[in-house]
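Trainee: Here is a sequence with its predicted model. Questions after.
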Amino acid sequence: MFDIGYSELLLIAIVALVVIGPKDLPRVMRTVGQWVGRARGMARHFRSGIDTMMREAELEEMEKKWKEENERIMRDHPLAAPFASDASLPPPEEAPVEVPPHPAAPAPPADEASPQLPGFEADPAWPLPFEEPAPPPEGAEPPAPKPDSPRELP
């Protein structure tokens, strides 16, 4: 930043050691560090203020462009009937559409275990997504445990 090389920094450190002395050098370096920290904080605050102002200016510019583009679009494609004036227009002359009433769904039997939605019946033509496994035959032994399963304790 200041174009100071390592040799110049070494020369400044030696001069400071000779002029200030080894006894007061830590206190002076601490004070210099505090001042450098304050200067960096002020520079950071200044930079963030400038960045904020630039973002606000860009935002205002974008809002202006969006407004101009919106006005151009609205000018090129006007609405046939604005929403606010819909109440002042006469209702359209259309024949009312009659909707046939739905027949009442048959009541499900009371002894049925699973509840059904009203008007919904399962289509027996469609197969179930899974098949239940067949029960094991009488007197069959349970399958042997897999080698990676935990063993039962005696």
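Mentor: Arrived safely, thanks for sending.

Trainee: Could you use CA atoms for every contact and neighbour count after this?
Mentor: Will do.

Trainee: For L17, list the residues it contacts.
Mentor: L25 (C-alpha atoms under 8 Å, 6 or more residues apart in numbering).

Trainee: ok, now Y6?
Mentor: If you count contacts by C-alpha under 8 Å, 6+ apart, Y6 has none.

Trainee: let's bring in a second one:
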Amino acid sequence: MFDIAPSELLLVAFVALIVIGPKDLPKALRVVGYWVGKARGVARQFRQGFDSMVREAELEEMEKRWAAENERIMREHPASDSDASVEPVATAPDDGTQPAVMVERPQVVEAEAHPVPVDEPHADHPKPDVAPS
């Protein structure tokens, strides 16, 4: 950004020493350092705000693309009776809140009866020998 050679920096330091004086030079450097830190903080906040605005704009653009792609897919593959377990896609409410997440309904399947009673050992898993205590 700034191209300051070491010789130029030495010249500025020498002029500051003569103009300000050796007694007040540390105080002046502290004030300059304080204001440089403030300027860096303002620049950092500006950059973070700008980055967040760009990120939000990119997210909005991606959401529009995803919605268009979803509409295209839904047109190509219309819902049939076999897809009755899938609920329709929710759109974002007008109040600015996030839409509810829609998922497929779980399919409940009856459990099979256990072929081996629990108290009898199975051939693959015999009961361990336990010493009496």
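Mentor: In hand now; what should we look at? In this text the structure is predicted, and so the values were computed from the model without any measurement.

Trainee: Distance check, K67 of the first structure against E60 of the first structure.
Mentor: Using C-alpha to C-alpha, to the nearest Å, K67 of the first structure is found at 10 Å from E60 of the first structure.

Trainee: what secondary structure does P127 of the first structure sit in?
Mentor: coil (DSSP: H, G, I helix; E, B strand; the rest coil).

Trainee: In the first structure, spot the helix with the most residues.
Mentor: Secondary structure of the first structure per DSSP state H: the longest helix is helix 25-76.

Trainee: In space, not sequence, find me the middle residue of the second structure.
Mentor: When C-alpha atoms, centre = their mean is applied to the second structure, the residue found nearest the centroid is R55 (11.0 Å).

Trainee: quick one: that one and A43 of the second structure, what's the gap?
Mentor: Shown here: R55 of the second structure relative to A43 of the second structure, a distance of 18 Å by C-alpha to C-alpha.

Trainee: Could you do K23 of the second structure as well?
Mentor: Distance, K23 of the second structure to A43 of the second structure, using C-alpha to C-alpha: 32 Å.

Trainee: ok, these two, which is more surrounded?
Mentor: Taking other C-alpha atoms under 10 Å, K23 of the second structure and A43 do not tie; A43 has more neighbours (12 against 9).

Trainee: Would you mind finding the match for that one in the first structure?
Mentor: Using TM-score structural alignment, the equivalent of A43 of the second structure in the first structure is A43.

Trainee: What's V15 of the second structure aligned with over in the first structure?
Mentor: So V15 of the second structure corresponds to V15, using TM-score structural alignment.

Trainee: Pull up the distance across stretch 120-131 of the second structure, start to finish.
Mentor: 19 Å.

Trainee: Name the SS class of H122 of the second structure, please.
Mentor: Secondary structure assignment for H122 of the second structure (three-state DSSP): coil.

Trainee: Quickly note the distance from it to V130 of the second structure.
Mentor: Look at H122 of the second structure and V130 of the second structure: by C-alpha to C-alpha, they are 17 Å apart.

Trainee: which of the two has more neighbours?
Mentor: More neighbours surround H122 than the other of H122 of the second structure and V130, with 12 against 6 (other C-alpha under 10 Å).

Trainee: related to what we said a few turns ago, name the SS class of the match of V15 of the second structure, please.
Mentor: Under the three-state scheme (three-state DSSP), V15 of the first structure adopts helix.

Trainee: post-alignment, the longest helix of the first structure versus the second structure, mean distance?
Mentor: Average distance, helix 25-76 of the first structure versus aligned residues of the second structure after superposition (mean C-alpha distance after the TM-score superposition for the first structure): 0.5 Å.
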